[in-house]
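# based on what follows, work out the 3D shape:
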Amino acid sequence: MSQQRILIIEDDEHINNIIYDVLRKENFLCTQAYSGSEGKMHAAHHVYELIILDLMLPGLSGEAFMYELRTELKCETPVIVLSAKEKLDHKLNLFDLGADDYVTKPFEVEELLARINVHLKRNSKTESVSQYRHKNLFLDSGTMSIKVNNAALNLTRQEYKIIELLVKNPTRVFTKQDLYELAWDDLYIGEDKTITVHISNIRNKIKRHDKEAYIDTVWGIGFRLST
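Predicted coordinates for the structure are as follows:
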């Protein structure tokens, strides 16, 4: 089973490290960011199952990050907000911006961990019964099958995972590292042709049933689903 990725955006290094250490012990893959701008950069180029967000951040504030995450990046990743602000109207405003949960500082790490697990389980249950359609491609994640114009594609495990990642995240650009680590469930050691070859194979298999483009190359960055 692949490890779930969590993005921690917290400018207090001590708090950031505490959260990081606790989550690593629970076998999560964690990325640490110390400003809203740094967090946005990670969210734009990588896929996470959950984001932990402080509000009082240098540069891009937590509120501004939430707004740009949901509007500009069109990212629906669950967000748990950390804040010392307790007023109801402030919390309601954050939920309006798209936050999924709210933890008041100071907090117990056990409570934060419990809330994280609730959101991850809820999200995985939703995805496990999901079916997706893009143009003439139909993906059933329950049966791990993909059809194009009603013709089943004969795919390797990694080819299926690459298409699944693209279809489930239609506005995201995936780097080669993203695709390798998520599809192979392994660390990306460096530049190689593995992803390029797999993308080429996927395109050729789809072209047998549909001349439409399904995967765009974003030069210098990676790949995304064609619009």
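
# drop to CA atoms for contacts and neighbour counts, all remaining ones
Will do.

# ok, residues contacting the strand or helix carrying residue 44?
For residue 44, the enclosing helix or strand under DSSP states H and E is helix 36-45. With contact meaning CA atoms under 8 Å, 6 or more residues apart in numbering, helix 36-45 is reached by 7-9, 33, 57-62, 65, 69, 73, 172-175.

# check which helices and strands the helix or strand that it is followed by sits against.
Remark: after helix 36-45, the chain's next helix or strand is strand 50-54, criterion DSSP H and E. Applying 3 or more CA pairs under 8 Å, 6 or more residues apart in numbering; DSSP states H and E, we find strand 50-54 packed against strand 5-9, strand 79-83, helix 109-128.

# closest to residue 17 out of those?
Closest to residue 17 of the helices and strands packed on strand 50-54 is strand 5-9 (CA to CA; 9.4 Å).

# got the angle between the closest one and strand 50-54?
10 degrees (axes from the mean of the first three to the mean of the last three CA atoms, to 10 degrees).

# list the residues that contact the closest residue to residue 54 other than its chain neighbours.
The shortest distance from residue 54 to any non-neighbouring residue, by CA to CA, 6 or more residues apart in numbering, is to residue 82 (4.7 Å). Residue 82 makes contacts with 52, 53, 54, 55, 102, 103, 104, 105, as judged by CA under 8 Å, 6+ apart.

# residue 79 now?
50, 51, 52, 53, 98, 99, 100, 101.

# neighbour-wise, give me the winner out of these.
residue 53 (29 neighbours; other CA atoms under 10 Å).

# from residue 106, how far out is it?
From residue 53 across to residue 106, the span is 14 Å (CA to CA, to the nearest Å).

# tell me the helix or strand right after the strand or helix carrying residue 198.
Using DSSP H and E, residue 198 sits within helix 194-207. The helix or strand immediately downstream of helix 194-207 is strand 215-218, counting by DSSP H and E.

# check which residues of that next one are buried.
Residues of strand 215-218 classed as buried: residue 215 (neighbour count, 16 or more other CA atoms under 10 Å).

# give me the nearest residue to residue 78, chain neighbours excluded.
residue 50 (5.1 Å).

# just the buried ones from the contacts of residue 82?
The buried subset of the contacts of residue 82 - by 16+ other CA under 10 Å - is 52, 53, 54, 55, 102, 103.

# list just the nearest of those residues to residue 112.
Distance to residue 112 across the buried ones among the contacts of residue 82 (CA to CA) is lowest for residue 103, with 7.2 Å.

# so what's that closest one up against?
By CA under 8 Å, 6+ apart, residue 103 lies in contact with 80, 81, 82, 83, 112.

# one more to put side by side:
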Amino acid sequence: MGARILVIEDDADINEVTCTQLVRSGFDCTAAYSGSEARLLLERGTAEPSDDHGEAECGFDCIVTDLMLPGMSGERLITMLRERGAGVPIIVISARDTVADRVAVLGLGADDYLVKPFDLDELVVRVQAQLRGRGYGRTASSTIPATGTAAGSTQPVLTAGRWTLDPTARTFAIDHESVSLTNTEFAIVELLMAHPHTVFTKQQVYELCWNEPYMVDDNTVTAHVSKIRAKLKPSGTDMYIRTVWGLGFKLDA
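Next up is the predicted model:
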């Protein structure tokens, strides 16, 4: 069973499509349609230890909540959880779109904030990022193979749009014209091509391509991606590597 997600949203249609998307992505979802209903579910979950972590948390691995809820507001729910010491990741989805709104809610203890209307795929990625950051369940890093080829082994040639990458021969070409990449640049392109449409955070890219722990956001990954794009620009394929704001990078050929 996947990580347990509580979706708190009084709009039944939004609640349904959100839960459907999360379930399709492998999560176990519970829907709540008011703040008071969510509070009951959270208090019930706190009474029993978590199977995954062996401690009383709140019965869920992540919470996705609106702010304007009947019975009990999202702000009050966040405050209640943090006052009780619950460290469960909380992602807010709200139509309130001012910087002041976001700052206030994050200041209460929320971990992320998406403005309605939001992209469902982006929400899934943000949930995954929060779970990964807290060490819940399987992480993208643990399920994505490291780049590179073991000695004596071969890997299939990767293609994406006009790109062709041969991991075994260590060659990269656009329209069959060879493009020179450094070892690190090659590893980044290989990672993205091996997992098209998957959003990788800078931490994931660094740990998978440098094979070192990611300590600080020092723009190393961003700088390397910029260099790759510069080499791709003459072919007009530099936009294959998309920056997903606030998340990371993905291949969109």
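
# TM-score, when you put one on top of the other?
The TM-score (TM-score structural alignment, normalised by the length of structure 1) is 0.53; 126 aligned residues with a CA RMSD of 2.0 Å.

# before we move on, back to that, now the helices and strands packed on strand 50-54 of structure 1 in JSON lines, with distance to residue 182 of structure 1?
Output for these, formatted as JSON lines (distance: least, CA to CA, whole Å):
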{"stretch": "strand 5-9", "distance to residue 182 of structure 1": "10"}
{"stretch": "strand 79-83", "distance to residue 182 of structure 1": "21"}
{"stretch": "helix 109-128", "distance to residue 182 of structure 1": "15"}
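
# ok, the most centrally placed residue in structure 2 to residue 174 of structure 2 distance?
Centroid-nearest residue in structure 2, with CA atoms, centre = their mean: residue 125, separated by 3.0 Å. According to CA to CA, residue 125 of structure 2 and residue 174 of structure 2 sit 29 Å apart.

# sec struct for the counterpart of residue 87 of structure 2 in structure 1, please.
Taking TM-score structural alignment, residue 87 of structure 2 has residue 76 as its aligned residue in structure 1. Following DSSP: H, G, I helix; E, B strand; the rest coil, residue 76 of structure 1 is assigned to coil.

# surely residue 76 of structure 1 touches residue 70?
Yes. Assessed by CA atoms under 8 Å, residue 76 of structure 1 is found in contact with residue 70 at 6.5 Å.

# pull out the buried members of the contacts of helix 36-45 of structure 1.
7-9, 33, 57, 60-62, 65, 69, 73, 172-175.

# what about these, which are in helices?
62, 65, 69 (DSSP state H).

# and which of those residues is nearest residue 140 of structure 1?
Out of those, the member with the shortest distance to residue 140 of structure 1 (by CA to CA) is residue 69, at 27.0 Å.

# burial measure for the nearest residue to that closest one once chain neighbours are set aside, as a count.
Closest residue in space to residue 69 of structure 1, ignoring its immediate chain neighbours: residue 75 at 5.7 Å, by CA to CA, 6+ apart. Neighbour count for residue 75 of structure 1, taken as other CA under 10 Å: 19.

# quick one: residue 75 of structure 1 and residue 99 of structure 1, what's the gap?
Following CA to CA, the distance that separates residue 75 of structure 1 from residue 99 of structure 1 is 12 Å.

# ok, residue 181 of structure 1 next?
For residue 181 of structure 1 relative to residue 99 of structure 1 (CA to CA), the value is 27 Å.

# just give me the match in structure 2 for residue 53 of structure 1.
Using TM-score structural alignment, residue 53 of structure 1 sits opposite residue 65 in structure 2.

# OK, contacts around the closest residue to that match other than its chain neighbours?
Nearest residue to residue 65 of structure 2 in three dimensions, chain neighbours excluded: residue 8, at 4.5 Å (CA to CA, 6+ apart). Residue 8 of structure 2 sits next to 15, 31, 32, 33, 34, 35, 38, 63, 64, 65, 66 when contact means CA under 8 Å, 6+ apart.

# residues in contact with the last one?
Spelled out, that is residue 66 of structure 2. Applying CA under 8 Å, 6+ apart, one finds that residue 66 of structure 2 lies in contact with 8, 9, 10, 74, 92, 93, 94.

# any idea where the helices of the stretch 151-253 of structure 2 begin and end?
Taking DSSP state H, counting those that start in this stretch to define them, one finds helices in the stretch 151-253 of structure 2 at 183-194, 202-209, 220-232.

# show me what counts as buried in the second one.
Along helix 202-209 of structure 2, these residues count as buried under the neighbour rule (16+ other CA under 10 Å): 202, 203, 204, 205, 206, 208, 209.

# could you dump those to a markdown table with distance to residue 27 of structure 2?
Converted to a markdown table, the buried residues of helix 202-209 of structure 2 look like this (distance: CA to CA, whole Å):
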| residue | distance to residue 27 of structure 2 |
| --- | --- |
| 202 | 24 |
| 203 | 23 |
| 204 | 21 |
| 205 | 24 |
| 206 | 26 |
| 208 | 24 |
| 209 | 28 |
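
# out of these, which comes closest to residue 251 of structure 2?
Checking the buried residues of helix 202-209 of structure 2 against residue 251 of structure 2 with CA to CA, the nearest one is residue 205 at 12.6 Å.

# any idea how far the closest one is from residue 100 of structure 2?
32 Å.

# do the same with residue 18 of structure 2
In terms of CA to CA, residue 18 of structure 2 sits 26 Å off from residue 100 of structure 2.

# looking at those two, which is more packed in?
The neighbour count for residue 18 of structure 2 versus residue 100, taken as other CA under 10 Å, is higher for residue 18 (21 against 10).

# list the residues that contact that one.
7, 120.

# at 10 Å instead, please
7, 9, 12, 29, 31, 64, 119, 120, 121, 123, 124 (CA atoms under 10 Å, 6 or more residues apart in numbering).

# buried set for the helix or strand hosting it?
Element membership for residue 18 of structure 2, per DSSP H and E: helix 12-24. The neighbour-count check on helix 12-24 of structure 2 (16+ other CA under 10 Å) flags 15, 18, 19, 21, 22, 23 as buried.
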